[in-house]
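> Build me a model from this:
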Amino acid sequence: MFKFLVLPAHQDPMPLSRHLWKARIGHRILPDEAGNHAFWLLDVTLLPYVQLAIDDWQAGRPTQPANINPTSLAYRIKKVPVTLTLLLLGCLVTLAFEWLFGPIVFLLVSFTPMEFANGQVVSLPLSATLTSGQWWRLITPIFYILA
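Alright, predicted model coming up:
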């Protein structure tokens, strides 16, 4: 958090606080050592918008929301870049294996062994999987995404 403003103890901080929230600027108001109202910014990247919002509030102008929409796709992607990268990488690997090897990949990584019988895919019982020592089949479906 970043302290960006201190109001005297006798001044009501709520009008400014409401104005900042309408501008989509997340903040907290905490008392400082002297009992004044210290405004703390939750997201430092919004600092350029704070001064604009304070200027609007002092001039009595209506709130102009910061150029951030928390529901937008771009905002969400910025918040989870590693997760999104791993998800996309997993999807690409799955599609590549499916394209290169076809349904044989599904048969190899399925929970229980499967085989073709009379033109249909038949699943063998779980006991056959465990007695044959293919314990890895218990976790490999976690990594497979049906495309």
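
> drop to CA atoms for contacts and neighbour counts, all remaining ones
Noted.

> give me the element residue 38 is part of.
Element membership of residue 38, judged by DSSP states H and E, is strand 37-41.

> which helices and strands sit right next to that strand?
In terms of contacts (3 or more C-alpha pairs under 8 Å, 6 or more residues apart in numbering; DSSP states H and E), strand 37-41 is packed against strand 2-7, strand 27-31.

> Next, the angle from it to strand 27-31.
Angle between the axes of strand 37-41 and strand 27-31 is 150 degrees (criterion: axes from the mean of the first three to the mean of the last three C-alpha atoms, to 10 degrees).

> Before we compare anything, build this one as well:
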Amino acid sequence: MKPVSVMRLPLATDLSGFVKLLVRLQVPHRVSEESGQQVLWAMDEAMAADILDLYQRFPDGNADIDLGHYQPRPGLSRPTLAQQVRACPATALVLVICFIVAAVTLLGDNLDALHWLTFQDFSFDSERLYFLPLGASLDAGQWWRLFTPMLLHFGVLHLAMNALWYWELGKRVEILQGRINLVGLTLLFGLLSNTAQFWYSGPTLFGGLSGVLYGLLGHVFVYQWLAPNNVYRMPRGVMVMMLVWLLACMTPLVSVFGQIANAAHVGGLLVGCVTGLLGGAFARRKLRA
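Next up, the predicted model:
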């Protein structure tokens, strides 16, 4: 389902108060600039009608109103999971693919399926894996290997944690910057974090969305710092927690639970900060134009 345009207003119109009200009501929305106007988008026709009704009543947001005395219409209640999926299909699709890959590979136990998706192909016997040169796979046209490790997960907890964070961060990027940008960033972060891990660790088995997650986290944080917006606004404690976890993963305390793709985490975060810098600077320039 495609987003629906609620209204188009001049760039001089201050929507910040109304947007804050939508955030307080937990109403999915997006504001973009097109042809010299700012456009407010909703997830579907019903939601668009309710948002327009709300704007006619509280155009300035009325931040001081007591929402306890305001009974929103049904369309303005917290969106269901199905509504969120319809509004963020690219985010949902990436997760569905991860779940399918997890089922096919048996979370890493099915080596016959797993070797088709790893950064380096490998053969195996009952004792060990034998990795083949990456160049040989690329010469054979297996370029997908540069990206597909991000789809691999090695345990239920590994998959669950990555899926939850991708759902949280991916939705934000898709709502604010669109599904094409989300897919592009996901592939970029996957490619570069996989490459960083291969460069650092050499022939080894690694996978997971965590490199992409750190890329999205860096992107959202820096973008929001340069061009503040409600969609990318996250508690600073989230960033602190993720950075603390990044550092903790580099210590023996966490490594006892298994190998951690630290280079992928760091590589994704650095690239995400760069894309956030570029995207945020462009958005800030547009706002000032």
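
> Please state their TM-score.
TM-score of the superposed chains, computed with TM-score structural alignment, normalised by the length of structure 1, equals 0.49; 116 aligned residues with a C-alpha RMSD of 4.7 Å.

> one step back: can I get the helices and strands packed on strand 37-41 of structure 1 in JSON lines with mean neighbour count and distance to residue 130 of structure 1?
Below are those laid out as JSON lines (neighbours: other C-alpha atoms under 10 Å; distance: least, C-alpha to C-alpha, whole Å):
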{"stretch": "strand 2-7", "mean neighbour count": "14", "distance to residue 130 of structure 1": "56"}
{"stretch": "strand 27-31", "mean neighbour count": "15", "distance to residue 130 of structure 1": "55"}
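
> Let's have these in TSV, adding distance to residue 97 of structure 1.
Below are those laid out as TSV (distance: least, C-alpha to C-alpha, whole Å):
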stretch	distance to residue 97 of structure 1
strand 2-7	48
strand 27-31	47
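
> Mind checking the ones you listed for the one nearest to residue 109 of structure 1?
strand 27-31 (48.7 Å; C-alpha to C-alpha).

> Direction-wise, compare the closest one with strand 2-7 and give the angle.
Going by the same axes, to 10 degrees, strand 27-31 of structure 1 makes 60 degrees with strand 2-7.

> Who are the packing partners of strand 27-31 of structure 1?
helix 14-22, strand 37-41.

> which other residues reach that strand?
The contact list for strand 27-31 of structure 1 (C-alpha atoms under 8 Å, 6 or more residues apart in numbering) reads 13, 17, 20, 21, 37, 38, 39, 40, 41, 42.

> Pull the number of nearby residues for the fifth one.
Spelled out, that is residue 37 of structure 1. 21 (other C-alpha atoms under 10 Å).

> Over to the third one?
Burial of residue 20 of structure 1, expressed as a neighbour count using other C-alpha under 10 Å, amounts to 22.

> any idea which element the nearest residue to it once chain neighbours are set aside lies in?
Nearest residue to residue 20 of structure 1 in three dimensions, chain neighbours excluded: residue 53, at 6.5 Å (C-alpha to C-alpha, 6 or more residues apart in numbering). Using DSSP H and E, residue 53 of structure 1 falls within helix 47-59.

> got the angle for that helix vs helix 14-22?
Using the same axes, to 10 degrees: helix 47-59 of structure 1 against helix 14-22 is 140 degrees.

> Determine the set of other helices and strands touching helix 47-59 of structure 1.
Looks like helix 47-59 of structure 1 contacts helix 14-22 (3+ C-alpha pairs under 8 Å, 6+ apart).

> Structure 2: strands as residue ranges?
4-10, 30-34, 37-42, 122-124, 129-131 (DSSP state E).

> Rebuild the ones you listed as JSON lines, extending it with mean neighbour count and distance to residue 270 of structure 2.
Listed next are these as JSON lines, based on neighbours: other C-alpha under 10 Å; distance: least, C-alpha to C-alpha, whole Å:
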{"stretch": "strand 4-10", "mean neighbour count": "17", "distance to residue 270 of structure 2": "34"}
{"stretch": "strand 30-34", "mean neighbour count": "17", "distance to residue 270 of structure 2": "27"}
{"stretch": "strand 37-42", "mean neighbour count": "20", "distance to residue 270 of structure 2": "31"}
{"stretch": "strand 122-124", "mean neighbour count": "15", "distance to residue 270 of structure 2": "29"}
{"stretch": "strand 129-131", "mean neighbour count": "15", "distance to residue 270 of structure 2": "28"}
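
> so which of the ones you listed gets nearest residue 244 of structure 2?
For the strands of structure 2, the distance to residue 244 of structure 2 is smallest for strand 30-34, at 31.1 Å, taking C-alpha to C-alpha.

> From the rest of the structure, what touches that closest one?
Here strand 30-34 of structure 2 has contacts from 38, 39, 40, 41, 42, 175, 176, 231, using C-alpha under 8 Å, 6+ apart.
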